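Trainee: pasting a predicted model and its sequence here:
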Amino acid sequence: MGNSLLDLEESGVSYGLEGLKIMIYGGNTLGKTPQAMRFPKPLLLMGESGGSALKGYKKLIKSKKVFIDTVKELTDDKNLDSMKDKFNTIVIDTIEDIIELFEIAICKQYGVSDVGEIQQLEKGNPNGYSVYRKEFKQQINLLTGCGYTVVFIAHEECVQIPTGENDKDGNAITKDFIQPKGSRGDKSSSRFIRDICDFRFFVMSNGIDKETNKTIMSKAYCVQTDAFYAGSRFNVKPVINPFTAENIIEAIEEAQKSSAEEYDAELVVYSRNTDNYTKEDYLVDIKPYMKKLYSLYPQLVLDIIENQLGSDKKVSDATEDQLTELETIYNNLVDLATERGIYVDTEE
């Protein structure tokens, strides 16, 4: 599948909010979600009840299925233009809550209370962490690949990291370091989110005004220090003070211009990457996996197809409007083969 590398054209530096992935993390009551909801045409996907003090479009995500159905609705090619007319920004609050829903779902599927028990439960069972992380990553990639500005809200956590020095007994000296919650492990879903984001803002309190006894608006950092994690792919200024949506947007656009100047590149508006795959392309690539896996795991294969196309549907029943569903089926079959150590000859 795919176009020839010879057809590629040199690209410039993206300008504007469209297609950006932004992480905003920090402690409670710092204005993370209220400011994210001041981005253009926002939709708030809430991982837990709340948001009653916020004006705007909001949807409670109560389960993995609800999240997947919501992503499907937001990314369906048939409705994408209409969706993007109504929503420019998708705010996910919090990303830890959504990750937990994927963990809960796979535990229910295998009848265990902890993801780590899945592989131990029965010989041949997959690594539970690997499975739910792949499913989560797949949904996030779908959502972030359609041109929305996706803002991930996360809490902070304080971890111990080595300073590179040892004490008099030879033990490593550590220090406090603040980072997005759950992102310490290289393979964690939270780490995946922070790594794909174009801008990663750490929000910190400015304290209380001693004269008025009112909270001073927070500030946001986008350059990492010895004390906390932050960063960007662009030449962004290190501190945005006060932390407001307007100031964040201005800083992003200035950073994009600065990066374009550094690389002597043109500023270009977002353009969705469409590889022009056809239904026939997907059917050809799916066929060898179906042939190999159905004889070994018929119910798992049927579940993969049913989850995308509905009950009693065959892959060949898919329409030209269901290319996203066919891509998901293909990816899930490849994942199944990989997890079970099954070699599939795609040249047959």
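Mentor: Okay, I see it.
Trainee: please count neighbours and contacts with C-alpha atoms only from this point.
Mentor: OK.
Trainee: quick check: which element contains the residue most central in space within the chain?
Mentor: For the chain, Ile140 is the residue whose C-alpha lies nearest the centre (C-alpha atoms, centre = their mean; 3.9 Å). Take DSSP states H and E as the rule and Ile140 turns out to sit in helix 128-144.
Trainee: another structure for you, compare them:
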Amino acid sequence: MSLDIFAPSKSVVSKGLFGKKIMVYGFNDLGKTYQTSRMEKPYFLSFEKGLSAIDGVPFANIKKWSDFTKVLKQFARNSEKAKELYQTIIIDGTDIMAKYCEKYVSNAYGVNRIKDGNEGFGLWKELETELFFAIDELISLDFTVVFIAHEMVESKDSDRKVPKGDKRLMPLIQDNCDYVIYLKGNNVDEDNNVILSSAYTVQTDEFFARSRFTQTPPFIEEFTAENLEAAIVEGIEKESKVQGFSLVSEDEKRNVYKETKLNYDELMSEIKQVGGQLVEIDKLDEMNNIAEKQLGIGNRVTECKKGQEEVMSVILDEMKELLEEAE
């Protein structure tokens, strides 16, 4: 993505379900796992055993935090290959994620519990940081992502239903979801057959729910994968007509939001080129000051290693500014 305030990128909205981030939550046995397993080309990250009664669904059995991060890295590094197989990544058991992360951070710092770390002050900031970067990487993946969670009451002073989970994790997920959908059971019919649960996309005094698209139907009578997709598509299309904007394809949206990757070799080559120009005009001291501001006294940008591309990019920008000012 170009970073130029005088030639900005313009936000766009894509058609359909692909790329959307969705949370589905509610009580047990409402069809959360089954219906999401019927979404387009699913892949489950199973923190709980919701797939034990469903056959033939690709999944990873997540039993520790490193399992989760390993799968994320595979999706990130092999995105195009993964898209040939999968379209929807489903996190089953969202409320369990933070527990695995707590254990991981505690082990990393050599303590049994988060609150025992940092000489008794706790490792809460370290936990928040680990959760943030993992969720950020997950939602940055170019897939539809569905989070499945249980429900709980909001507080001792409120009976309103909200997604269950750690207070450091759930806001990260909810704030980045296009939809938070609450499921409510409908018991059985006169023949004792289970009636499909209903889905809500707008909050009430009874439960929390929301949609970024105000034209999304507030109520889905029968929660199925097909009905969920139809409601989302309908809401997006109506929103575009009401707001007066055109929808784009997912490929067009991907091009708009495409991230510029920093390449070490290319950065170092340009740094040396610009650095040579600065030396020629007697700006060596100023150039070294720029490097030391970012890297510390006595350190030079030409000594940077792979993994330091971001700070190299910042230094290069300041070197270019220095060169422009001198011309």
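Mentor: Received, thanks. All values derive from a computational prediction rather than experimental measurement.
Trainee: tm score of chain vs chain?
Mentor: After superposition, the two chains reach a TM-score (TM-score structural alignment, normalised by the length of the second structure) of 0.78; 283 aligned residues with a C-alpha RMSD of 3.0 Å.
Trainee: re the thing from before, return the residue of the second structure aligned against the residue nearest to the centre of the first structure.
Mentor: Counting by TM-score structural alignment, Ile140 of the first structure corresponds to Ile135 in the second structure.
Trainee: residues in contact with that match?
Mentor: By C-alpha atoms under 8 Å, 6 or more residues apart in numbering, the contact list for Ile135 of the second structure reads 172-173.
Trainee: for the one 4 residues further on, same thing?
Mentor: By C-alpha under 8 Å, 6+ apart, the residues touching Ile139 of the second structure are 21, 145, 176.
Trainee: same check for the residues you listed, but in the first structure.
Mentor: Retained contacts for the contacts of Ile139 of the second structure in the first structure, judged by both residues aligned by TM-score structural alignment, their matches' C-alpha atoms under 8 Å, are 21, 145.
Trainee: now, the contacts of Ile139 of the second structure that are in helices?
Mentor: In this view, the contacts of Ile139 of the second structure that belong to helices under DSSP state H are Asn176.
Trainee: any chance of the contacts of Ile139 of the second structure in a markdown table, with neighbour count and distance to Gly120 of the second structure too?
Mentor: Below are those laid out as a markdown table (neighbours: other C-alpha atoms under 10 Å; distance: C-alpha to C-alpha, whole Å):
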| residue | neighbour count | distance to Gly120 of the second structure |
| --- | --- | --- |
| Lys21 | 23 | 37 |
| Val145 | 24 | 37 |
| Asn176 | 17 | 32 |
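Trainee: and of the contacts of Ile139 of the second structure, the nearest to Leu183 of the second structure?
Mentor: Nearest to Leu183 of the second structure among the contacts of Ile139 of the second structure, counting by C-alpha to C-alpha, is Lys21 at 16.8 Å.
Trainee: how close does Ser46 of the second structure get to Asn28 of the second structure?
Mentor: 16 Å (C-alpha to C-alpha, to the nearest Å).
Trainee: neighbour count: these two, which is higher?
Mentor: Ser46 (21 against 14; other C-alpha atoms under 10 Å).
Trainee: in terms of contact, does that one touch Lys64 like I think?
Mentor: No: the pair Ser46 of the second structure / Lys64 is not scored as a contact, 10.9 Å apart, by C-alpha atoms under 8 Å.
Trainee: so His155 of the first structure sits in a strand?
Mentor: Yes: checked against DSSP: H, G, I helix; E, B strand; the rest coil, His155 of the first structure lies within a strand.
Trainee: counterpart of it in the second structure?
Mentor: Match for His155 of the first structure (TM-score structural alignment): His150.
Trainee: mind listing the strands for the first structure?
Mentor: 13-14, 21-26, 42-46, 57-60, 89-93, 149-166, 172-180, 199-204, 219-221, 231-232, 239-240, 267-268 (DSSP state E).
Trainee: any chance of JSON lines for those strands, columns distance to Leu101 of the first structure?
Mentor: Formatted as JSON lines, the strands of the first structure follow (distance: least, C-alpha to C-alpha, whole Å):
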{"stretch": "strand 13-14", "distance to Leu101 of the first structure": "33"}
{"stretch": "strand 21-26", "distance to Leu101 of the first structure": "20"}
{"stretch": "strand 42-46", "distance to Leu101 of the first structure": "12"}
{"stretch": "strand 57-60", "distance to Leu101 of the first structure": "12"}
{"stretch": "strand 89-93", "distance to Leu101 of the first structure": "13"}
{"stretch": "strand 149-166", "distance to Leu101 of the first structure": "15"}
{"stretch": "strand 172-180", "distance to Leu101 of the first structure": "18"}
{"stretch": "strand 199-204", "distance to Leu101 of the first structure": "23"}
{"stretch": "strand 219-221", "distance to Leu101 of the first structure": "29"}
{"stretch": "strand 231-232", "distance to Leu101 of the first structure": "28"}
{"stretch": "strand 239-240", "distance to Leu101 of the first structure": "33"}
{"stretch": "strand 267-268", "distance to Leu101 of the first structure": "37"}
